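> Structure here, sequence nowhere to be found:
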């Protein structure tokens, strides 16, 4: 029997360009790129050199802080280039792909009889471990710890985010293998949250504690769900896994192959025919973006959703954790006296010359314009309207800015991740980078407290 979660605070940002429920196979990408910056606080140490032939699942690099955490190639081919930045820091690993993949064999795993240590070892050696993140700090999980619980969100509420139920259709066998394996890694429960309406592939699975959620964004954020089910206290650790990553983990255990396949939603008002594509982690987004076509040239391409994703070039590559590519107009034009006239074409939580509250179901074609410059951080009381966690968001942000560790602890820093502040950043009249502030605060705590 499921347990219901009802979120009242939040904001649904309805945008034009939702993906049609049709799935196509993306053209084969010529190159694939893995960026170490996708793995926060990981310093990579290369295992192979440029020009080396590799198979899908071969280790590209490992973490200098923990050599057991390995990062695998999503395809077979040749390691074409290792890009380096300042102080020779590795910024990207580029693979020139074969026309067809060959896989490194890891051997199948009987998840019903396997021990927790055996499962952990298989996930580490195959490169699947980076799919598991931990809270506090929102970093790759420490394999030496045992989590209190594991949380999985199969409910999406972010603007134009990929529909999990559609993406995971027909993958029940892989999902069951993955959650059964994860259940052995914790003394607590594997909590899975799905939408209250609709049909989810997680319904009927064993070894999970099922929850059904309703409410506006950020009801689909795993951090919101953790806060409603079992909040993280000081001294506790929980793990989180994205729903699509379970398929890769499950397939590894069932077949012995690291198959880094992704169902990606190409969305946004600048896309002519938004829909879903089957591709792989690190693929060139242009392979499917131009297949659907763009309605304009001056666009911003985002790997991820519009609130938390990363800006990339049109010839860029899909991020390691992303299953959405958003393409929206570039906001580099400005309205004359835009601050001093009624606004009908933008989303706002206030009613000062804005009228989006009168049309709650209207879909908008928003661009990247911030509609204002960076300014003093003022108290408005607006953040609390869209922030469902039992935390004071403004006070926590300011504690991070002044690096007050005691206040950060007291105000609930252990519970949050940058994505939990995406909405407060969206409505911030001071144009403060909330997600960056929280990320810097978490990094400080990790360094000072660990």
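Nice, thanks for sending it over. Not measured: the values here are computed from a predicted model.
> only C-alpha atoms for contact and neighbour calcs from this point on.
OK.
> For the stretch 251-400 of the chain, which segments are assigned as helices?
286-292, 383-386, 393-401 (DSSP state H, counting those that start in this stretch).
> now those in CSV, with distance to residue 319 and mean neighbour count?
Listed next are the helices of the stretch 251-400 of the chain as CSV, based on distance: least, Cα to Cα, whole Å; neighbours: other Cα atoms under 10 Å:
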stretch, distance to residue 319, mean neighbour count
helix 286-292, 13, 18
helix 383-386, 27, 18
helix 393-401, 27, 19
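> Alongside the first one, take a look at this:
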């Protein structure tokens, strides 16, 4: 049965630099990369060597501890470099794209006509399974478990987030095909959550074989974790799978056409950019093909993802596997004179969630914010600010402290099975301690996985 929820907590950070709703073809990237760091906990086993040729959809590496979990190339080309870090840890597998496009093909399949195991084996063998993540732990879903439900958020409420209604317009057939495949993986329902404030695209509204819910509120209303918490909370021993809307289309295209299609629309956003549009590119693309010529100055931070949870990758870095947004912000490492731009400035162009500046009287004002922390790490004390932005029935301060002291019983009682680092991004933003709270949440989830799963 459909449900509707109105959130009372949350925070919308209104940044300048939203992408115009115009789709353009990005310059074909000459280099792409598969980054194991995009898949938390993965230990990759590379099966191709540097210099070897690879087809689009061909397996490049698999999980060392689960050989069925495979990762495929998004392009036809050559393995140009396997970049390693400390202790020979694989950081990136870089693939030089060729001018030709030769893909691994299978016969098209109607997922509605085959069994759960056949859908699962098809997805695992062809590199589609990594698109599915799970709660608890917020990592690639365990193929051996059956989730009680699957959740898809039709919108993103993060700062400057891409508009999935715009991106998926006209993709109804492939989206439905992907939903049919996902429906085979659960004994429960596939849930699509709509933004109750807007007019969702018909590809979401007309979806079949799903439960459609609505949610209204500020960020993190668009986070799938918020939606799971309010519509179908997770207890210990239960699992919920989550999938991004664009990835549902990728899954659907494979079953409909028989080949891996890594196409992804990426929104170029941020105050330090020009040409802010939706660029058609591919998963793992070198972002230089998008940001080159579109930066307004050199002292910027290029982020794969949004300003709250994304990863700094630089102008020549590679798009994250799950990202559909590139955000460019001022670096914020320049000196600020304390009377005009510093701590004694009146703050007519500054934003604060604590109402420190007069701009709180202008609720629709957009800001050019930089990456400066404006302070150092300090005491982690009770302020009550995190509780205002976290729309969960969870005590955030107590949970974070339980993680810091490695109190597993307290972590379980305080709701760690329901959360992911992204759910605490706003808590990190408003917390005066300057502590990396998302990292603390990840550390707690790692402990739970090792000790309790």
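Looks like it came in fine. Just so it is clear, the structure is predicted and the values come from calculations on it, not from any experiment.
> can I get the helices of the stretch 251-400 of the first structure in TSV with distance to residue 180 of the first structure?
Rendered in TSV, the data for the helices of the stretch 251-400 of the first structure read as follows (distance: least, Cα to Cα, whole Å):
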stretch	distance to residue 180 of the first structure
helix 286-292	34
helix 383-386	35
helix 393-401	36
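> For residue 423 of the first structure, find the nearest of the ones you listed.
Residue 423 of the first structure lies closest, by Cα to Cα, to one member of those: helix 383-386, at 6.8 Å.
> Which residue range of the second structure does the closest one align onto?
Using TM-score structural alignment, helix 383-386 of the first structure lines up with residues 386-389 of the second structure.
> Following superposition onto the first structure, what is the mean distance for the matching stretch?
Stretch 386-389 of the second structure differs from its equivalent in the first structure by a mean of 0.6 Å after superposition (mean Cα distance after the TM-score superposition for the first structure).
> Just the residues contacting that stretch, thanks.
Here stretch 386-389 of the second structure makes contact (Cα atoms under 8 Å, 6 or more residues apart in numbering) with 9, 10, 11, 395, 396, 397, 426, 427, 430, 431.
> Which single one of these is nearest to residue 324 of the second structure?
Once Cα to Cα is applied, the member of the contacts of stretch 386-389 of the second structure that ends up nearest residue 324 of the second structure is residue 426, at 19.8 Å.
> so how far is residue 370 of the second structure from that closest one?
In this view, residue 426 of the second structure and residue 370 of the second structure are 16 Å apart by Cα to Cα, to the nearest Å.
> Tell me which of the helices of the stretch 251-400 of the first structure lies nearest to residue 68 of the first structure.
Among those, helix 393-401 sits nearest to residue 68 of the first structure (Cα to Cα), with 31.6 Å.
> Buried residues, the helix or strand immediately after the closest one in the chain. List them.
Using DSSP states H and E, the helix or strand that follows helix 393-401 of the first structure in sequence is helix 405-410. Neighbour-count burial for helix 405-410 of the first structure flags 405, 407, 408, 409 (criterion: 16 or more other Cα atoms under 10 Å).
> Same list (those residues) but as CSV, adding distance to residue 314 of the first structure.
Below are the buried residues of helix 405-410 of the first structure laid out as CSV (distance: Cα to Cα, whole Å):
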residue, distance to residue 314 of the first structure
405, 40
407, 42
408, 39
409, 41
